[in-house]
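A.B. asks: Fold the stuff below for me.
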Amino acid sequence: MAETHRYEQDQLRREAGEWFVIMNDENVSEEDEREFKRWLARGALHRATYNRIAGLHSAGKRVDWENLPPPKPVRGTAKRVWITVIGCMALIGFVAWRASGAPAFWPEADTTQMAQGHADASLQYSTEAGEVREFSLPDGSRLTLDGDTTIRAWFRSGERRLRLGRGRARFDVAHEERPFVVDAGDSEIVAVGTVFDVAFRDKRTVEIHLLRGAIDVRRAQSAGKAEPIRLEPGDELRYAIEGSGNSASVQKRGTEADWTEGVSEAQEARVADLIARVNNRSATKIYLEDPAIAPRIVSGLNGIDDPELLAENLSNLYDLQITRSGNRIILGDPQK
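C.D. replies: The predicted model follows:
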């Protein structure tokens, strides 16, 4: 958890540094200005981080580098002064270097690199339970993560590849020559200029839903043996990855409200799936006392971010008994 938090802070500082360079370019475009305002509007941390970068730059410009006072002979003071001086010089040098048009290079703890959003990159994106968050990717694509989701991304000269570790994500893919590939479970999803959702919540089931464009899905066990499965808008592919020979059938999915807005309209959805979705969004969790309830079917509008409302709806639909214990809502069959 601490590493994830530290990574997010580092990523925010990098983004703020990039925006500082862009906004101090005399040729900054109107689109960049609009995008910068949207970035600032994402939260107080974004504004504070940007102001800190701008403040360091302003402070560095006011330093008289030719007439610096000698450090006082106090234990530890000289070291701290020179560390501060070196830091300011490095920041000013970096800003001047980037403003000259030189490519960006961001070293990470492992193999992470970024070069103007088009060279090799290795990035990690994640959300906490109950959080839905949108990210801008280096290639211009948009990534939206549902609660408790992790994704690792590599942006190389020949491809854009992302691995969904767990959870659910929406990919709004920017069109370009490099293929956009998403790995989830034993599936490889290839897309170009399209919008699709991928869910991999329980490490056993993969769900792929295409909203716009076209994607090809290839499973590891069928590599070299079968053609990839081509999905069209509205198609949904769902299968279990455990065992061998698990068939993957494509079905048309009913009209569904956008889950990224916090509402899901279930069309012939299983109770278990609805509960998994609402549990991703809330600290209050719904549990099934009787596993026989899980495959029951629900249709209609159900609040995806309101466990209380969903529990009440399911109780009314199927005459289930509700038991509450702390942040747990237990649904059981009163006949048992």
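A.B. asks: alpha carbons only for contacts and neighbour counts from here, please
C.D. replies: OK.
A.B. asks: State the distance from the spatially most central residue of the chain to residue 53.
C.D. replies: Geometric centre of the chain, nearest residue: residue 145, 4.1 Å, by Cα atoms, centre = their mean. Applying Cα to Cα, to the nearest Å, the value for residue 145 to residue 53 is 28 Å.
A.B. asks: Another sequence for comparison is provided below:
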Amino acid sequence: MSRPPLPELPDNVVDQAIGWLVRIESDGANPQLLEACQRWRQAHALHEVAWQALQKSDATFQGLAALPGSVARDTLQRLQGGRHSRRQALKLLGVGLLASGVTGWSMRDSTLVPWGADYATEVGERRQFVLDDGTRLQLNTASAVDVQFTAQRRLIVLRRGEIFIDTGKDAATAGGRRSFWVSTRHAQLQAIGTAFAVRDEASGTRLRVEDGVVAIQGKGQPVMVAAGEQYLIDANGSQRVETSPLNASAWARGQLVAKRMQLRELTAELARYRHGWLRCDPAIAHLEVSGVFQLDDIDQALSALSDSLPVRVERFTPLWTRIVAR
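C.D. replies: Below is the predicted model:
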């Protein structure tokens, strides 16, 4: 018995489903994101139909990485064409989704800002704020925090992403300087007159201290982290990171500083600052890169890679870029 055809899906529903799919791809470990996606799917029957169809069509992008360049380019050009051309292109990749809207989807919507966050940034955006106590708070790409100041303490809750903090003197408080804390999924950090970077990762919380001291609080005695030191904190405790190919706080100056970093890892870092798909061919993933890349111009950073390594950058659409051997 043949399967009944899928209903004709409205373009706006397909656009939303594509947006959710890319968000999950880029940050699938975020429980708030998964819950929000589930709520969207349950809000209307057509949402679930579109979602299930896209689960099968995820190969539209994943499969392109394994295709010859000419075939991938032709497919993506069809995706950019009219409704009939997009259907043909999707079928070319073995996809039965009768829908459009891949290029019509607004890339500004590709990252979900956590609902109710006090401060947040979107993909590719970095922002700086000065809090009431004089603290300078910087948010990296796709980040969100809550600020909870009371008479006894100052607390920053990192909900997602990465921050840099230069703690303020808190001079206006009548009762004296309040303690300063940062809370993440994995760690409770107490700052002691300091400047430091904190990054929320799937595997744990990464801390780098630039000035002063930060205490990692947990079971037993706190771990005191001094300037120049970096730690990774997870469910098993805290471990000092002796060497790292990535400067953990250079982003606060608008730079990505790499030292003998594998191209695979560098590509993943650059992908955090741009919309769409950025992938590295596994055949060149092991190449090592050292350099300083400006975060305000990721396309220029990609071009610099082709100037210094035996690679080339293939840009098929604003949605999809890959780095391959030259």
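A.B. asks: what's the helix or strand hosting residue 53 of structure 1 aligned against in structure 2?
C.D. replies: According to DSSP states H and E, residue 53 of structure 1 maps onto helix 44-61. Helix 44-61 of structure 1 corresponds to no residue of structure 2 when matched by TM-score structural alignment.
A.B. asks: Downstream of that helix, the next helix or strand is which one?
C.D. replies: Next in sequence after helix 44-61 of structure 1, counting helices and strands by DSSP H and E, comes helix 77-99.
A.B. asks: now for that following helix, which elements pack on it?
C.D. replies: Applying 3 or more Cα pairs under 8 Å, 6 or more residues apart in numbering; DSSP states H and E, we find helix 77-99 of structure 1 packed against helix 2-23, helix 44-61.
A.B. asks: angle of the last one against helix 2-23?
C.D. replies: Right, the one you point to is helix 44-61 of structure 1. 60 degrees (axes from the mean of the first three to the mean of the last three Cα atoms, to 10 degrees).
A.B. asks: Excluding chain neighbours, what is closest to residue 247 of structure 1?
C.D. replies: Distance criterion Cα to Cα, 6 or more residues apart in numbering; nearest residue to residue 247 of structure 1, sequence neighbours excluded, is residue 239 at 6.8 Å.
A.B. asks: Quick check: that neighbour vs residue 250 of structure 1, distance?
C.D. replies: 10 Å.
A.B. asks: Now do the same for the residue nearest to the centre of structure 1: its match in structure 2.
C.D. replies: Residue pairing (TM-score structural alignment): residue 145 of structure 1 is matched to residue 139 of structure 2.
A.B. asks: mind listing what that match touches?
C.D. replies: The contact partners of residue 139 of structure 2, by Cα atoms under 8 Å, 6 or more residues apart in numbering, come to 120, 121, 126, 127, 128, 161, 162, 163, 164.
A.B. asks: Please produce a PyMOL select command covering the buried subset of the residues you listed.
C.D. replies: Of the contacts of residue 139 of structure 2, the buried ones go into a single PyMOL selection, burial set by 16 or more other Cα atoms under 10 Å:
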select buried, resi 120+121+126+127+161+162+163+164
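A.B. asks: Helix or strand next in line after the lengthiest helix in structure 2, which one?
C.D. replies: In structure 2, taking DSSP state H as the definition, the longest helix is helix 11-27. Tracing the chain past helix 11-27 of structure 2, the next element assigned as helix or strand by DSSP H and E is helix 31-43.
A.B. asks: Where does that following helix end up in structure 1?
C.D. replies: In the comparison with structure 1, helix 31-43 of structure 2 aligns to no range at all (TM-score structural alignment).
A.B. asks: What is the subsequent helix or strand relative to that helix?
C.D. replies: Trace forward from helix 31-43 of structure 2 with DSSP H and E and the next one is helix 45-57.
A.B. asks: just to revisit the earlier point, going by neighbour count, list what's buried in the longest helix of structure 2.
C.D. replies: Using 16+ other Cα under 10 Å as the test for burial, helix 11-27 of structure 2 gives 13-24, 26-27.
A.B. asks: which helices and strands does that helix pack with?
C.D. replies: Against helix 11-27 of structure 2 (3+ Cα pairs under 8 Å, 6+ apart) you get helix 31-43, helix 45-57.
A.B. asks: hey, where'd the helices end up in structure 1?
C.D. replies: Using DSSP H, the helices assigned to structure 1 run over residues 2-23, 30-40, 44-61, 77-99, 271-281, 307-318.
A.B. asks: can you tell me which of the ones you listed comes nearest to residue 199 of structure 1?
C.D. replies: Nearest to residue 199 of structure 1 among the helices of structure 1 is helix 271-281; the distance by Cα to Cα comes to 10.1 Å.
A.B. asks: what's the spacing between the closest one and its chain's center?
C.D. replies: Centroid separation between helix 271-281 of structure 1 and its chain, computed with Cα atoms, centre = their mean, to the nearest Å, is 19 Å.
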